[in-house]
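K.L.:
Okay, structure incoming, though there's no sequence with it:
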């Protein structure tokens, strides 16, 4: 099972960072393949994304539900989506930096670049909000 990890220094207030990334509606702002995300009444998150889910070389629109857990004390968000890809991940904030990790059952072209870009975009969005 491939694991992808991206890290970067924390460019601001850790609590502000956690507040931003813990809101599901912000997911499309830093994961560009995601087009929609919203919290469901049961606490899960429904997401819509343009991805090559069937690995045929063409992107398709995929909507799925995922667990989305926020642990404010640990400054960590974790998520998981049931299904054949065993997709799950976490975003952890420390006083020094941010770590974004994704696990899936197969290699995904461009995943490392996407994670690096996501962390850069989050930092940029937070600076613009300040």
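P.N.:
The structure has been received and is ready for your questions. For clarity, every value in this text was computed on a predicted model and none was experimentally measured.

K.L.:
CA only for contacts and neighbour counts going forward, please
P.N.:
Noted.

K.L.:
can you give me the strands for the protein?
P.N.:
Under the criterion DSSP state E, the chain carries strands at the ranges 3-9, 34-39, 45-51, 60-71, 76-81, 87-93, 97-103.

K.L.:
Buried residues, the last one. List them.
P.N.:
Meaning strand 97-103. 98, 99, 100, 101, 102, 103 (16 or more other C-alpha atoms under 10 Å).

K.L.:
coming back round to it: as CSV, the strands of the chain with distance to residue 121 would be great.
P.N.:
Output for the strands of the chain, formatted as CSV (distance: least, C-alpha to C-alpha, whole Å):
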stretch, distance to residue 121
strand 3-9, 11
strand 34-39, 14
strand 45-51, 18
strand 60-71, 20
strand 76-81, 17
strand 87-93, 14
strand 97-103, 13
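
K.L.:
residues near the residue lying closest to residue 50 once chain neighbours are set aside, how many?
P.N.:
Once flanking residues are discounted, residue 50 sits nearest to residue 61: 4.6 Å by C-alpha to C-alpha, 6 or more residues apart in numbering. Other residues lying near residue 61 total 13 when counted by other C-alpha atoms under 10 Å.

K.L.:
then this one, side by side with the first:
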């Protein structure tokens, strides 16, 4: 089993960063190995807003993903999988996982640092032995998120701004 964690400071307000990251349509923007993500079921009623659920109740989304997975020197494999994402607005956190024998799951937390600045922390748990490649992918994802959200949008609505 292996646990991985990485953090970065992002020059975007915590609520703006959370709004961007909690939209599953944006996943392929900052996780380039994901080629497709879509809901496997209609959005749940709890997704209508905090007033539609109990405090700390997550919005649970079932999703289907397609990814290119490195195959250790071989050509990348295309993998289709079911997964889930829990979104907890009050904590500005996301939890996700994929069913199966791999026991893959993770969480993402966004903390307020100062006006227009956030701390983004991602944790992953896998049944694989510790692997530097996983740490490298995690740092790459954080760098991509930071670069994506900190750049000014080219057209209105492209990326968040603080």
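P.N.:
Yep, that arrived. Being a predicted model, the structure only gives us computed values, none of them experimental.

K.L.:
sorry, back to before: could the buried residues of strand 97-103 of the first structure go into JSON lines alongside distance to residue 74 of the first structure?
P.N.:
Shown next, in JSON lines, are those (distance: C-alpha to C-alpha, whole Å):
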{"residue": "98", "distance to residue 74 of the first structure": "12"}
{"residue": "99", "distance to residue 74 of the first structure": "13"}
{"residue": "100", "distance to residue 74 of the first structure": "14"}
{"residue": "101", "distance to residue 74 of the first structure": "15"}
{"residue": "102", "distance to residue 74 of the first structure": "18"}
{"residue": "103", "distance to residue 74 of the first structure": "20"}
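
K.L.:
Under the alignment, what does residue 76 of the first structure map to in the second structure?
P.N.:
Using TM-score structural alignment, the equivalent of residue 76 of the first structure in the second structure is residue 93.

K.L.:
Same question for residue 117 of the first structure.
P.N.:
Aligned partner of residue 117 of the first structure by TM-score structural alignment: residue 140.

K.L.:
for residue 45 of the first structure, same thing?
P.N.:
Per TM-score structural alignment, residue 45 of the first structure is aligned with residue 63.

K.L.:
OK, contacts around that match?
P.N.:
37, 38, 39, 40, 41, 82, 83, 84, 85 (C-alpha atoms under 8 Å, 6 or more residues apart in numbering).

K.L.:
what's the distance between the first one and residue 102 of the second structure?
P.N.:
Looking back up the chat, that one is residue 37 of the second structure. 20 Å (C-alpha to C-alpha, to the nearest Å).

K.L.:
And these two? Which one has more around it.
P.N.:
Legend: neighbour count by other C-alpha under 10 Å for residue 37 of the second structure and residue 102, higher for residue 37 (20 against 13).

K.L.:
Thought residue 31 was touching the more buried one, still the case?
P.N.:
No. If you go by C-alpha atoms under 8 Å, residue 37 of the second structure and residue 31 don't touch, sitting 10.7 Å apart.

K.L.:
To residue 24 of the first structure, which of the strands of the first structure lies closest?
P.N.:
strand 34-39 (5.6 Å; C-alpha to C-alpha).

K.L.:
Map residue 86 of the first structure across to the second structure for me.
P.N.:
Per TM-score structural alignment, residue 86 of the first structure is aligned with residue 103.

K.L.:
Can you report how many residues lie near that match?
P.N.:
Using other C-alpha under 10 Å: residue 103 of the second structure sits among 14 other residues.

K.L.:
Thanks again, I'm all set now.
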